[in-house]
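Colleague: 3D, please:
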Amino acid sequence: MGAVEWWRTRVRGTPRGRDVSDAVLTGLAGLVLVVVQVELWTDLRDPWLPPWVHLPLLALGCLVMLAKRRHPLVALAVGTVLFGADIALGGSVALLLVVIDLLYSAALHTSPRGVDGLRTVAVAAIAGGGLAALAVSRDVQLTVFLALQLFALIGTPLWWGLAVRRQSELTVLAQEHAADLARLAALREADAVEQERARMARDLHDAIAGNLSAVAIHAEAALALPADDPRAPARDRSALEAVRAASVTSLQEMRAMIGLLRGGDDPAPAPARLQEAPRLVAAARAAGLDVAWTGPAPDALPALPSAVDHAAYRILQEALTNAAKHAATPSVSVDLALDGDGLRLSVTNPAAPPRAAGRAPAGTGAPGGGLGLLTMRERAEGVGGRL
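Modeller: Sure thing, here's the model as predicted:
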């Protein structure tokens, strides 16, 4: 087993090693055939010529075999000439082995255009040999016999080389296809990760940033009045209650998101739905907004798809948060309506006056990240709507 492995990996482990070993083995086999005087047509050989006259041509043929991979057609042409010269000396099976190997290598290594030419030459050689035999012998049976021999000697190595070549090409195509599938899977995985990251960013922004903004707004409201103002104690208590409610909501949302990210066995929390809109309106009113609701009450709406229901809730949450941070006056109008098979949500407030670049809106202590409109648009488009 060790000798076989050494022969396979060390001797024939490279293309050059295989070419050299093929030439050496062919030369040794040819030497044995010459020694035992296995010839094709002994009656063509001069009886005064010894059998070893085939050896120089055999050596040249083995040298030509070393170039069969780089110049397959040239090597085949030279080998054919050497075989013709050998036939004039009686013809040895040793040179026939050289030609068979060169023909197989030409079918395997030449270009596609060269393969077409090789087929044409092979057909012409078989047909020409048969016609020549018929013209010389005038014997149909002998002609058919010689034509079949030519077909076996020329067609077999040619067919074998083309079959191996086709199988190699199919193997390369299969490897390229597998590589393409692997790249496609990697791209899909990267796209899925990117979409998941975008979803997580939206949820973090909508679920937590809005509540934290409410905390900042209520804290600022508690600090806005002087300590000696008679309304200060009541305002402070109201602001602290709103701060606590927003903080508790933020913690609940964060725990729910952490549970989803950890992927535990606990059941996933139900997503926020539009039926919880009264809680958002109450929090906005506690923040100082004058919210006017028009349209059907959220609990009177028909059953909505979960994704649509959740997206509408988050968009309403972000819109009320933006109104609390940026509106010119605390007046906000929320209009909810069923529009055919769709849901229309409109949140309106007076626009604030233009402000200088780099300056925060007056009267607020909650900086904006500039992602609110983007996340609202992504949520609406994610369920087939528009913002």
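Colleague: For the rest of this, base every contact and every neighbour count on C-alpha atoms.
Modeller: Fine.
Colleague: Tell me the first helix or strand C-terminal of the helix or strand where V34 lies.
Modeller: V34 is part of helix 15-35 when elements are defined by DSSP states H and E. Downstream of helix 15-35, the first helix or strand assigned by DSSP H and E is helix 54-65.
Colleague: residues near G342, how many?
Modeller: Around G342 there are 11 other residues, counting by other CA atoms under 10 Å.
Colleague: separation between it and A282?
Modeller: 26 Å (CA to CA, to the nearest Å).
Colleague: A232 now?
Modeller: Taken as CA to CA, the span from A232 to A282 is 21 Å.
Colleague: These two: which has the busier surroundings?
Modeller: Shown here are A232 and A282; by other CA under 10 Å, A232 has more neighbours (17 against 14).
Colleague: which ones are touching the more buried one?
Modeller: A222, L225, P226 (CA atoms under 8 Å, 6 or more residues apart in numbering).
Colleague: Go again with 10 Å.
Modeller: A221, A222, L223, A224, L225, P226, S238 (CA atoms under 10 Å, 6 or more residues apart in numbering).
Colleague: Repeat that for V193.
Modeller: Counted by CA under 10 Å, 6+ apart, V193 has contacts L187, R199.
Colleague: The residue lying closest to L150 once chain neighbours are set aside in helix, strand or coil?
Modeller: Residue nearest to L150 in three dimensions, not counting chain neighbours: I126, with 5.7 Å by CA to CA, 6 or more residues apart in numbering. Using DSSP: H, G, I helix; E, B strand; the rest coil, the structure places I126 in helix.
Colleague: since we're on I126, how many residues are nearby?
Modeller: 21.
Colleague: Next: A256.
Modeller: 15.
Colleague: wait, is it part of a helix?
Modeller: Yes: assessed by three-state DSSP, A256 belongs to a helix.
Colleague: mind checking how far it is from V248?
Modeller: Relative to V248, and taking CA to CA, A256 is found at 12 Å.
Colleague: try C62
Modeller: In this view, C62 and V248 are 89 Å apart by CA to CA.
Colleague: run this one through as well so I can compare:
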Amino acid sequence: MRRPTLTPRQEDRAIALFGLLGGLLLIALKVYDHSSAIPRWATVPALLVMAALELVRRTRPVLTVTVGGFAFAVSIFTGALLATSLMYTDLLYAAVLYGTPKMSRILHLTGAASVLVLSTLVLVYSDASNAVAVVVLATLIYLAPVWTGDLVRKHREEADTQRLRAEQTALLSEMDRREAVSAERARMARELHDVVANHLSAIAIHATGAQSVARRRQRPEDDPLVEALGVIRENSVQGLAEMRRMIGLLRDSGGGEADESYAAPDLRAVDALLAKAQAAGQDVGLDFELTESGERGELAVPVGLAAYRIVQESLTNALKHAGPGRVLVRLDYRPEELRIAVDSPYRRGAGQELPGARAGMVGMRERAGLLGGSFAAGPEGDCWEVRAVLPRALVTETKEGRA
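Modeller: Down below sits the predicted model:
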């Protein structure tokens, strides 16, 4: 159970209240010096002044120690009261803790002077034993609170310094981390641009050139070779566009606005995705069908991108590995989650030895896992099933945008 905490103003009020009530109780019991000769009402003014000064002990340290010193001196002659003495020591402690360093030096000097003067007077007009007792008592009243306040203040300042240093260290570490991430993104962008994008660009250029040669030779549009060249060119151009989009996202180091031309694809483009797959799958006897249920609404950008990539990778796998038949894509939009199901004809052993086999499965599983979703894929009878469940809202803020 969490303990209630008081505000600084409430603490000052509590100290003043308890000091006043304790002092009144001692006065009622006549527990003060010379109680037989001094009437009870004579000790009340000093007690009231001390209690009132406790209310401004943090904000008016000069006033509290000045007025409090006079009230304490008066209380010595009107009946020294323990509650009055304790509240005066608290005022000295607060003046050092919340006042200026100059205030601390002044109180050290005045406290030492008070101890010296009082002990000297007692030594002159009394004996040495009384002088020693006065030294001890005056030290406890005038110097001990000052020493304690000075020690606590130094510890607080040291703690503040250490906390500031820790915050600066954390800030520098975060800046170093961001610079490292930005440098890695820039390196990846350069490699994608210099290697992969160049290869895709070369494929698109050669496909375009081959189409031109076919047209000059007056090959018919429905010629399988011409259609294949068209599919190669279209997919290479599309891959090049997505590669440039990816390069733009990598070069956007965060904090600034990304170029709109690099907007991440989402499920609004799934129809075009299926149309391309349909065109590419005609030669192998594949037919594609999309069914959607529920309200699509607005999806978080990482969720929409992950869903698009999972559908895209599933269709690519179907084109590479599936046998002739129907590929069914189902998108189920639910209030809390998005369910993706892709069923395609299963050919046992197909594509197992191809370079990069299973890499797409790993990528889809990672995308779903980063968003707090689930992913499963595998054969079920004569069908290869892909199942993914993505939460519509991001699980944590740190995962946002990592899909």
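Colleague: How alike are these chains, TM-score-wise?
Modeller: Put the two chains on top of each other and the TM-score (TM-score structural alignment, normalised by the length of structure 1) is 0.53; 240 aligned residues with a CA RMSD of 3.8 Å.
Colleague: on that earlier part again, quick check: the helix holding V34 of structure 1 aligns to which part of structure 2?
Modeller: Per the alignment by TM-score structural alignment, helix 15-35 of structure 1 matches residues 8-28 in structure 2.
Colleague: Equivalent analysis for stretch 92-112 of structure 1, please.
Modeller: Counting by TM-score structural alignment, stretch 92-112 of structure 1 falls onto residues 81-101 of structure 2.
Colleague: How about stretch 162-173 of structure 1?
Modeller: So stretch 162-173 of structure 1 sits over residues 150-161 in structure 2, by TM-score structural alignment.
Colleague: Buried residues of the matching stretch, list them for me.
Modeller: Going by neighbour count (16 or more other CA atoms under 10 Å), the buried part of stretch 150-161 of structure 2 is D150, R153.
Colleague: the strands in the stretch 201-350 of structure 2, which residues?
Modeller: 286-293, 325-333, 337-345 (DSSP state E, counting those that start in this stretch).
Colleague: oh sorry, the question was meant for structure 1
Modeller: Under the criterion DSSP state E, structure 1 contains strands at 290-294, 331-339, 342-348.
Colleague: Strand 342-348 and the longest one, what's the angle between them?
Modeller: Pointing back at strand 331-339 of structure 1 there. With axes from the mean of the first three to the mean of the last three CA atoms, to 10 degrees defining the directions, strand 331-339 of structure 1 sits at 170 degrees from strand 342-348.
Colleague: same question, the first one
Modeller: Using the same axes, to 10 degrees, the interaxial angle of strand 290-294 of structure 1 with respect to strand 342-348 works out to 150 degrees.
Colleague: what sits up against strand 290-294 of structure 1?
Modeller: Contact with strand 290-294 of structure 1 is made by 278, 281-282, 284-285, 320, 324, 329-337, 346-349, as judged by CA under 10 Å, 6+ apart.
Colleague: one step back: more crowded one of C62 and V248 of structure 1?
Modeller: Taking neighbours as other CA under 10 Å, C62 of structure 1 and V248 compare with C62 leading, 25 against 13.
Colleague: Tell me the residue in structure 2 aligned with the more buried one.
Modeller: Counting by TM-score structural alignment, the partner of C62 of structure 1 is A51.
Colleague: among the contacts of A232 of structure 1, which two are most distant?
Modeller: The most widely separated members of those, counting by CA to CA, are P226 and S238 (15.6 Å).
Colleague: Between the two, which is the more surrounded one?
Modeller: Using other CA under 10 Å as the criterion, P226 of structure 1 and S238 rank with S238 on top: 17 against 10.
Colleague: Quick check: chain neighbours aside, which residue is closest to that one?
Modeller: Going by CA to CA, 6+ apart, S238 of structure 1 has A286 as its nearest residue, at 7.7 Å.
Colleague: What's that neighbour aligned with over in structure 2?
Modeller: Matched to structure 2 by TM-score structural alignment, A286 of structure 1 sits unpaired.
Colleague: Could you do L146 of structure 1 as well?
Modeller: Using TM-score structural alignment, L146 of structure 1 sits opposite V134 in structure 2.
Colleague: wait, isn't L150 of structure 1 in contact with P157?
Modeller: No: counting by CA atoms under 10 Å, L150 of structure 1 sits too far from P157 to count as a contact (11.5 Å).
Colleague: Looking at those two, which has the bigger crowd around it?
Modeller: The neighbour count for L150 of structure 1 versus P157, taken as other CA under 10 Å, is higher for P157 (22 against 19).
Colleague: I'd like the distance from the more buried one to A106 of structure 1, if you could.
Modeller: With CA to CA as the criterion, P157 of structure 1 and A106 of structure 1 are 10 Å apart.
Colleague: residues shared between the contacts of those two?
Modeller: Shared contacts of P157 of structure 1 and A106 (CA under 10 Å, 6+ apart): I100.
Colleague: Spell out the residue ranges of the helices in structure 1.
Modeller: 2-6, 15-35, 54-65, 72-88, 93-109, 112-137, 140-150, 156-203, 210-224, 232-262, 277-286, 306-326, 372-382 (DSSP state H).
Colleague: so can I have a markdown table of those showing distance to W293 of structure 1?
Modeller: Shown next, in a markdown table, are these (distance: least, CA to CA, whole Å):
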| stretch | distance to W293 of structure 1 |
| --- | --- |
| helix 2-6 | 85 |
| helix 15-35 | 82 |
| helix 54-65 | 92 |
| helix 72-88 | 87 |
| helix 93-109 | 81 |
| helix 112-137 | 77 |
| helix 140-150 | 97 |
| helix 156-203 | 25 |
| helix 210-224 | 20 |
| helix 232-262 | 21 |
| helix 277-286 | 9 |
| helix 306-326 | 12 |
| helix 372-382 | 20 |
